[in-house]
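Asker: sequence below, structure please.
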Amino acid sequence: IAIATVLLVHEFAHGFLLSSQGLRIKSVGGMLVVAIPGAFVEPDEKQLSKAPILKRLRMYAAGAFSNVLFALLCLLIIVLLIVPKPGAYVYAVAKNYPADNSGIAPGMRIYSIGGVEINTPEDFERFMSLTKPGENVRLVTSAGEMVVTLAQHPGVEGRGYLGVALISAFSRWNFVNPLFVLWTAMSELMGGNVFHPFVFEALVPWVVIDILKWIFVLNIGIGLFNLMPAVPLDGGYILRGILEKVVSEERAVQITRALSIVVLFIILANFLPYLW
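Answerer: Purely as a prediction, here's the structure:
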């Protein structure tokens, strides 16, 4: 579903801009490749190449920007359908450490530890940074109270360790920040859980939130990727059109081609660590 929305929104935007600007569409179609849906809008390349630069720029920019705008619409719907829970919750428990041995499980809320109120993971980390191995601490959780003996921290000598990772909900206002929106998309794409049922109440079944989340992630990710200045991506053709306003068409093609090679090299270089 998410992949289908990326293609449909992208190609519909291209087609709409072609039609609205009086440019001919040679063909429109769909496809299914190994159960993955596809779509395409084929312009009249000869007519398009002779069209005014601004018309070409609008057409090439339409697909990627429509993906980004559609992604932001999905994000807005998600934010309206979830309600942040207060406090900090156990996200993961390390095996054979005090928390695991004491019955602490993912999804539990930690109200306090050692008499210190815990509202965020940062509150918990500040408290734990002052503890020692073998120290007894009293925890108040959503499952009740317990006294736990801390273990040695596996990475910090002389520091106590409970063996839990905590998460808490982000305020809705964070999503007003474009950088936070990009971080959210990257985090979800890499397996993070910004939108997690432990820390958010959903006004609809969580499967709806998950579908909207992936529509958001794929649309904004592919939309922004398409704006990279490299042919055959839309961003490459946008760059070529902009360059044609200051240099000759031939020179614009040469510059765009050279930059496309540089961008391709940068993309491949980012994958090298995973190939070793």
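
Asker: from here on, just use CA atoms for contacts and neighbour counts.
Answerer: Fine.

Asker: what's in contact with stretch 226-236?
Answerer: 60-61, 63-64, 237-239, 256-257, 259-261, 263-264 (C-alpha atoms under 8 Å, 6 or more residues apart in numbering).

Asker: JSON lines for those, including neighbour count, distance to I1 and secondary structure?
Answerer: Compiled in JSON lines, the contacts of stretch 226-236 are given as follows (neighbours: other C-alpha atoms under 10 Å; distance: C-alpha to C-alpha, whole Å; DSSP: H, G, I helix; E, B strand; the rest coil):
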{"residue": "Y60", "neighbour count": "24", "distance to I1": "24", "secondary structure": "helix"}
{"residue": "A61", "neighbour count": "21", "distance to I1": "23", "secondary structure": "helix"}
{"residue": "G63", "neighbour count": "26", "distance to I1": "18", "secondary structure": "helix"}
{"residue": "A64", "neighbour count": "29", "distance to I1": "18", "secondary structure": "helix"}
{"residue": "Y237", "neighbour count": "24", "distance to I1": "28", "secondary structure": "helix"}
{"residue": "I238", "neighbour count": "24", "distance to I1": "29", "secondary structure": "helix"}
{"residue": "L239", "neighbour count": "21", "distance to I1": "31", "secondary structure": "helix"}
{"residue": "T256", "neighbour count": "22", "distance to I1": "34", "secondary structure": "helix"}
{"residue": "R257", "neighbour count": "18", "distance to I1": "34", "secondary structure": "helix"}
{"residue": "L259", "neighbour count": "17", "distance to I1": "34", "secondary structure": "helix"}
{"residue": "S260", "neighbour count": "20", "distance to I1": "31", "secondary structure": "helix"}
{"residue": "I261", "neighbour count": "13", "distance to I1": "33", "secondary structure": "helix"}
{"residue": "V263", "neighbour count": "16", "distance to I1": "30", "secondary structure": "helix"}
{"residue": "L264", "neighbour count": "13", "distance to I1": "29", "secondary structure": "helix"}
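
Asker: please provide the structure for the following sequence as well, for comparison with the first:
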Amino acid sequence: MDSIELYTAALVIVGFWVSIYILSKAFNFKRFNLELKPFYLLWKTERLNKLLRKIAQVSPRLWRTLGSVGVAMGVGLQIYALYFISQNLLSFIFVPQSASPLVPIVPGITISLYWVPYLLVGLAINLAVHELAHGISAQVEGIPIKSSGLFFFILFPGGFVEPDEDVLSKSKMISKLRVLAAGSSSNLIIGVIVFLLTTSMYASPSGILITGVVQGGSAEKAGIMAGDIIYSINGTMTKDIGALYYYINGVKPGQVLMLDTDRGTVPLTTSQDPTNSSRSFIGIQRDNYLPSALDVFGHIVSYEAFNSLNWTFIVALSVAILNMLPVYYLDGDGFLSSALEKYVPKKKEKIRSAISMLFLAILILNIGLSLLKLYL
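Answerer: Just a heads-up that it's a prediction; the model follows:
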């Protein structure tokens, strides 16, 4: 990550929150049920509670059936989550090259700031669905909602639905499990829907999509613009980024390339790579071109939609799986706790604490070893 880009992002974030603070003083946010703290804005509303009650009353029997299906999905997700982080830790220890990186998403550090807008879309959709599912399930099971609303933390939007914990703890086991499983099971459904939607709308790569050009670079001088598609270079097909890299590696600075694009053939003279004078440089930001029905709205629009769907899918599966880990403050902990209370009430807290600490340690080791693998 470019340090200048990171510092700029930090200044923008600080400037944004300073502006919010000034607005809070000018318009008295408390009148609108808005609560402001450093880098945190909270809005509570009764309207969402009423909406949840109306949705829950549409067909309680159907919602309970779906809730029971969600419990089965929750069990499956918890088993898979435990298997994945345990197996992955063993892979890190014995076969490091086969281990999957498990890294927290930190804009500017673990992911480029370029992806932040798409990440925010994915978070907004998944957190809204997650919390609405909890709220609807709670209302169906007769558990009051103490509060609900929206929040904004640093850069990240979110929502919350807070069931009455006293009533929830005294409810039947199946009712508690339905409420606790509703969030992750709904995220899994969102992930499946988005996956099917993406695979049905987008075809395999068939070219290089230009997402931007370097100012003053060879591509800009040749008239290449964002949204253009390169199908081949000097008659050699470039169906994906790999094919482009393979071809460009053999090109020298000053060489003329004939680019076959969706706007016709474009001649381009390469320049020297600023970081390596022996290598050529054409000055483009690029990605694989995935043909889609959305191309009628423009290639860039289709590309933006794909990235939004992709990040929604990533967030959906991450939340669905990791949230069901039996670790304190996650839904998976409440899920396990409800079962322990039913079958081993006297030993519940000891077993719960031991399991939570064990899998928290496994999760932390996965993250730590992933960071070491990526950055060392």
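
Asker: of the contacts of stretch 226-236 of structure 1, which pair is most distant in space?
Answerer: Using C-alpha to C-alpha, the contacts of stretch 226-236 of structure 1 span at most 22.7 Å, a distance reached by G63 and I261.

Asker: strands of structure 1, residue ranges please.
Answerer: For structure 1, the strands defined by DSSP state E occupy 25-33, 36-43, 82-84, 88-93, 109-113, 116-117, 136-141, 144-149, 151-152, 160-161, 164-168, 200-202.

Asker: need the nearest residue in space to the spatially most central residue of structure 2, chain neighbours excluded.
Answerer: Nearest to the mean C-alpha position of structure 2, by C-alpha atoms, centre = their mean, lies V315 at 3.1 Å. Leaving aside its sequence neighbours, V315 of structure 2 sits nearest to G122 (C-alpha to C-alpha, 6 or more residues apart in numbering; 6.0 Å).

Asker: name the SS class of that neighbour, please.
Answerer: At G122 of structure 2 the chain is in helix, as set by DSSP: H, G, I helix; E, B strand; the rest coil.

Asker: contacting residues for it?
Answerer: Neighbouring residues of G122 of structure 2 by C-alpha under 8 Å, 6+ apart: 308-309, 311-316.

Asker: hmm, try it at 10 Å
Answerer: When contacts are counted by C-alpha atoms under 10 Å, 6 or more residues apart in numbering, G122 of structure 2 touches 116, 307-316.

Asker: now A226 of structure 2
Answerer: Contact analysis of A226 of structure 2 by C-alpha under 10 Å, 6+ apart lists 209-213, 220, 284-286, 299-300.

Asker: check I174 of structure 2 too.
Answerer: By C-alpha under 10 Å, 6+ apart, the residues touching I174 of structure 2 are 64, 67-68, 71, 141, 180, 338-339.

Asker: quick one: which two of those are the most distant?
Answerer: R64 and A339 (18.7 Å).

Asker: between the two, who's got more neighbours?
Answerer: R64 (19 against 16; other C-alpha atoms under 10 Å).

Asker: any figure for the gap between the more buried one and Q57 of structure 2?
Answerer: Applying C-alpha to C-alpha, to the nearest Å, the value for R64 of structure 2 to Q57 of structure 2 is 11 Å.

Asker: again, but for I189 of structure 2
Answerer: With distances taken as C-alpha to C-alpha, I189 of structure 2 is found 22 Å from Q57 of structure 2.

Asker: so for the two, which sits in the more crowded spot?
Answerer: I189 (16 against 13).

Asker: just confirm that one contacts L317, I think it does.
Answerer: Yes. Under the criterion of C-alpha atoms under 10 Å, I189 of structure 2 makes contact with L317 at 9.2 Å.

Asker: aligned partner of A182 of structure 2 in structure 1?
Answerer: Using TM-score structural alignment, the equivalent of A182 of structure 2 in structure 1 is A62.

Asker: who touches its match in this structure?
Answerer: Counting by C-alpha under 10 Å, 6+ apart, A62 of structure 1 has contacts 9-18, 56, 234.

Asker: quick one: the helices in structure 1?
Answerer: 2-20, 45-50, 53-81, 98-101, 121-128, 178-189, 206-226, 234-243, 249-275 (DSSP state H).

Asker: in the shortest one, what counts as buried?
Answerer: Neighbour counts over helix 98-101 of structure 1 (16 or more other C-alpha atoms under 10 Å) mark 98-100 as buried.

Asker: circling back: just put the contacts of stretch 226-236 of structure 1 in CSV and tack on distance to S171 of structure 1.
Answerer: Listed next are the contacts of stretch 226-236 of structure 1 as CSV, based on distance: C-alpha to C-alpha, whole Å:
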residue, distance to S171 of structure 1
Y60, 36
A61, 32
G63, 31
A64, 28
Y237, 39
I238, 36
L239, 37
T256, 42
R257, 44
L259, 40
S260, 39
I261, 41
V263, 36
L264, 37
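
Asker: please consider this matter closed, and thank you.
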